[in-house]
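**Q** Output the structure for:
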Amino acid sequence: MRTGGIDGSQIQAMIAQLKAHATRPGLTPPVIQTEAPAAPKAEFADALKKSLDAVNASQVESGELSKKFAMGDDSVSLSDVMISMQKSSINFQASIQVRNKLVSAYHDIMNMQV
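**A** This is a model prediction of the structure:
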């Protein structure tokens, strides 16, 4: 039987090949995702703790460098100490600004009419 130029036996042979290919061992059918994979949730408390730990680490590093410089360690230059102190100061000021914004937002929320 011929339908539109394609022999029915060719169609049956192709269907048989597709079925044989789909049932071969070791092959799994493709999985089609309909939803995007869930992104890991970042907790605010974890992010805040991580940033505060980074500020603390920069201040500790700054203190250690200044202590080494004061003791006469030749591997530490004055410019390294000053740069480290400025970085830790900027980090600390930024964390203070974040704290101020959080306190301000808390007050705004507490003063809202329900």
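**Q** Please make it C-alpha for all contacts and neighbour counts, starting now.
**A** Noted.
**Q** Please enumerate the strands of this structure.
**A** 2-3, 6-7 (DSSP state E).
**Q** Now for residue 87, how many residues are close by?
**A** Neighbourhood size, residue 87 [other CA atoms under 10 Å]: 16.
**Q** same question but for residue 67, I mixed them up
**A** Neighbours of residue 67 under the rule other CA under 10 Å: 14.
**Q** One more, so I can put them side by side:
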Amino acid sequence: MTSTLGVALVALLGLGSVFFTLVAAVGVVRLPDVYARAHATSKSDTLGTGLGLAAGALALGFTLDSGVALFKVVLLTAFVLVANPVAAHAIVRAAHLDDVPTAGEADETEGDAT
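**A** You can find the predicted model right below:
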């Protein structure tokens, strides 16, 4: 039982997923240091993945009568919403403990010839 509104909602969630995942990819390429890159990926990629999984869950809800697959997608979404920010925090903490400079600090020390 698929309705036009349901298909439009799945398509809208899918497009939102593609947009936010693309923003995360551009952030990784364009941002200057590990701290800014981790911020871009933890926020945008988590939202893009969440929207994509929501589109998948909605599409599964339309096509399957069983709620088991839908339940698995909901569990996967919850895991991603917890794991992505925790992983980004771990990466940034490791960079901070290794004294990785920010982009501004690296620019300031570049001109020192001591």
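**Q** what's the TM-score here?
**A** Remark: TM-score between the superposed chains equals 0.40 [TM-score structural alignment, normalised by the length of the first structure]; 63 aligned residues with a CA RMSD of 3.1 Å.
**Q** picking that back up, could I get the strands of the first structure as JSON lines with distance to residue 107 of the first structure?
**A** As requested, those are exported to JSON lines (distance: least, CA to CA, whole Å):
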{"stretch": "strand 2-3", "distance to residue 107 of the first structure": "77"}
{"stretch": "strand 6-7", "distance to residue 107 of the first structure": "76"}
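**Q** Name the stretch among those that sits most buried.
**A** Stretch with highest mean neighbour count among the strands of the first structure: strand 6-7 (a mean of 10; mean count of other CA atoms under 10 Å).
**Q** what ranges do the helices span in the first structure?
**A** 8-22, 44-70, 78-110 (DSSP state H).
**Q** Quick one: those as JSON lines, columns for distance to residue 2 of the first structure too.
**A** Formatted as JSON lines, the helices of the first structure follow (distance: least, CA to CA, whole Å):
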{"stretch": "helix 8-22", "distance to residue 2 of the first structure": "6"}
{"stretch": "helix 44-70", "distance to residue 2 of the first structure": "68"}
{"stretch": "helix 78-110", "distance to residue 2 of the first structure": "76"}
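**Q** quick one: buried residues of the helix or strand encompassing residue 71 of the second structure?
**A** Taking DSSP states H and E as the criterion, residue 71 of the second structure maps to helix 68-97. Burial within helix 68-97 of the second structure, assessed by neighbour count using 16 or more other CA atoms under 10 Å, is assigned to 70, 73, 74, 77, 80, 81, 84, 85, 88, 89, 92.
**Q** From the residues you listed, pick the one nearest residue 38 of the second structure.
**A** Lowest distance from residue 38 of the second structure to the buried residues of helix 68-97 of the second structure (CA to CA) belongs to residue 88, with 5.5 Å.
**Q** Cool, thanks, talk later.
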